[in-house]
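Take this sequence and fold it.
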Amino acid sequence: MNGYSSKRIAVTAGAGSAALLIAALTFQTLGYAPCELCILQRWPHLVAAIIGALVWWFGWKRWLAALGLIAALCATGLAIYHAGVELKLWLGPQHCSGGIAGLASMSTQDLMAALEQAPVVRCDEVAWSLFGISMAGWNAICSAALSAMWLASVRGRNREKGLA
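Alright, predicted model coming up:
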């Protein structure tokens, strides 16, 4: 694999993150409001898309590809966490999973204030799914594939030199 191939893989992975962002925004315009974890998952994809653009503009650099890999791995981890919250495998953040800490000891005023501050979209409910996989689940699958692409880009020069 030559430097050109490593660059192409990195740029494609960055474009994949940009495509996932566009898909998320499209769903949002179609009326699927994002929860807090959905929005959180977008940030690593934004970083990876920017890094892909930097690789395209300035050329392949191992450290840029490594940053892209880190961003994609963060996106994968956040998406797995969110999918697990939706599947009730573990608890999500209290403020977006329906729980209000200290509910029994709250006054009526405190309870009303907590309810007014609670997000409308819950993190532990599936808003949309395809083949039984939620958006967070699809994001985890796609993010894992993009992580593999970033890894291939990072490792590309080592293979060319016979170092891997």
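
from here on, contacts and neighbour counts on C-alpha atoms
Noted.

give me the number of residues near residue 91?
Burial measure for residue 91: 16 neighbouring residues, criterion other Cα atoms under 10 Å.

next one: residue 142
Neighbour tally, residue 142, other Cα under 10 Å: 19.

which SSE is it in?
If you go by DSSP states H and E, residue 142 is part of helix 135-161.

helices and strands around that helix, which ones?
Here helix 135-161 touches helix 3-29, helix 62-86, going by 3 or more Cα pairs under 8 Å, 6 or more residues apart in numbering; DSSP states H and E.

how about a cut-off of 10 Å?
helix 3-29, helix 36-58, helix 62-86, strand 129-130, strand 133-134 (3 or more Cα pairs under 10 Å, 6 or more residues apart in numbering; DSSP states H and E).

do you know how far the residue nearest to residue 88 when sequence neighbours are not counted is from residue 12?
The spatially closest residue to residue 88, leaving aside those adjacent along the chain, is residue 124, at 7.3 Å (Cα to Cα, 6 or more residues apart in numbering). Distance of residue 124 to residue 12, computed by Cα to Cα, to the nearest Å: 32 Å.

Now show me the structure for the sequence below, then we'll compare the two:
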Amino acid sequence: MILHDMSQKQMVMVAAGGSLVLLAGAYLFQALGYAPCQMCLWQRWPHGAAIVLGLVAIAGIAPRVTAYVGAAAALTTAGIGAFHSGVEQGWWEGPSACSSAGNDLGTLSGADLLSTAIQDTIIMCNEIAWSFMGLSMATWNMVLSLVFVAIWLRAARMA
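Next comes the predicted model:
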């Protein structure tokens, strides 16, 4: 079914369903051993919000406003994904908690410096754990979420 042939409710289902698929995929990758970094986790929250907003819109509660807020949720995760992609590519610095080059030991406590477990608990945001067609998971999240933004906005304009 092509977008211009879809009803508002169907578009909302596609956009919210897309977030559901991306969120499920993130948990599947985690189950397969690809532990998420801090920014990966940040990208999940707006998808969760978009799923809930989709259910609210499908229920007929303020569908136009809900669709605009759904677009904002999708745009938020796309923005985080874009920022994360830039960190992975080394275009800019990421959060120091997960993308440090290891040069700033002054921020660690004595217990942290002596701990042998610290390396196992921190997943680096500036390392690409998996890619497909040259794009990392964060980049795919950005690209697909921007598609969802367009679908949410089209649904909002139909009300």
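
circling back to that earlier point, for the helix holding residue 142 of the first structure, buried residues please.
135-157 (16 or more other Cα atoms under 10 Å).

For the equivalent of residue 70 of the first structure over in the second structure, give me its contacts.
Superposed on the second structure with TM-score structural alignment, residue 70 of the first structure falls opposite residue 72. Going by Cα atoms under 10 Å, 6 or more residues apart in numbering, residue 72 of the second structure touches 46, 49, 50, 66, 78, 149, 152, 153.

any idea how far residue 72 of the second structure lies from residue 137 of the second structure?
20 Å.

same check, this time on residue 124 of the second structure
As for residue 124 of the second structure, its distance to residue 137 of the second structure is 14 Å (criterion: Cα to Cα).

swap in residue 116 of the second structure?
Counting by Cα to Cα - residue 116 of the second structure and residue 137 of the second structure are separated by 29 Å.

Residue 107 of the second structure too?
In terms of Cα to Cα, residue 107 of the second structure sits 29 Å off from residue 137 of the second structure.

Over to residue 99 of the second structure?
16 Å.

Could you do residue 33 of the second structure as well?
Noted for residue 33 of the second structure: a distance of 14 Å to residue 137 of the second structure, by Cα to Cα.

Repeat that for residue 48 of the second structure.
Per Cα to Cα, residue 48 of the second structure is found 17 Å from residue 137 of the second structure.

now residue 84 of the second structure
Relative to residue 137 of the second structure, residue 84 of the second structure is positioned 10 Å away (Cα to Cα).

Residues in contact with both of these two, list them for me.
Counting by Cα under 10 Å, 6+ apart, the residues touching both residue 84 of the second structure and residue 137 are 40, 128.

Please list all residues in contact with residue 89 of the second structure.
Counted by Cα under 10 Å, 6+ apart, residue 89 of the second structure has contacts 83, 126, 127, 128, 136.

Map the first one across to the first structure for me.
Structural correspondence for residue 83 of the second structure with respect to the first structure (TM-score structural alignment): residue 81.

give me the number of residues near its match?
Residue neighbour count, defined by other Cα under 10 Å, stands at 21 for residue 81 of the first structure.

and if you look at the one 3 residues further on?
Around residue 84 of the first structure there are 17 other residues, counting by other Cα under 10 Å.

wait, what's in contact with it?
Listed by Cα under 10 Å, 6+ apart, the contact partners of residue 84 of the first structure are 78, 90, 91, 92, 124, 136, 137.

Quick check: of those, which lies closest to residue 27 of the first structure?
residue 136 (12.5 Å; Cα to Cα).

Now which residue in the second structure aligns to the closest one?
When the second structure is aligned by TM-score structural alignment, residue 136 of the first structure is paired with residue 138.

now do residue 37 of the first structure
So, by TM-score structural alignment, residue 37 of the first structure is matched to residue 39.

I figured that match hits residue 95, correct?
Yes - judged on Cα atoms under 10 Å, residue 39 of the second structure makes contact with residue 95 at a distance of 8.5 Å.

what's the overlap in contacts for those two?
The contact sets of residue 39 of the second structure and residue 95 overlap at 84, 87, 124, 125, 126 (Cα under 10 Å, 6+ apart).

Pull the contacting residues for the second one.
I take that to be residue 87 of the second structure. 39, 81, 93, 94, 95, 99, 125, 126, 127, 128.
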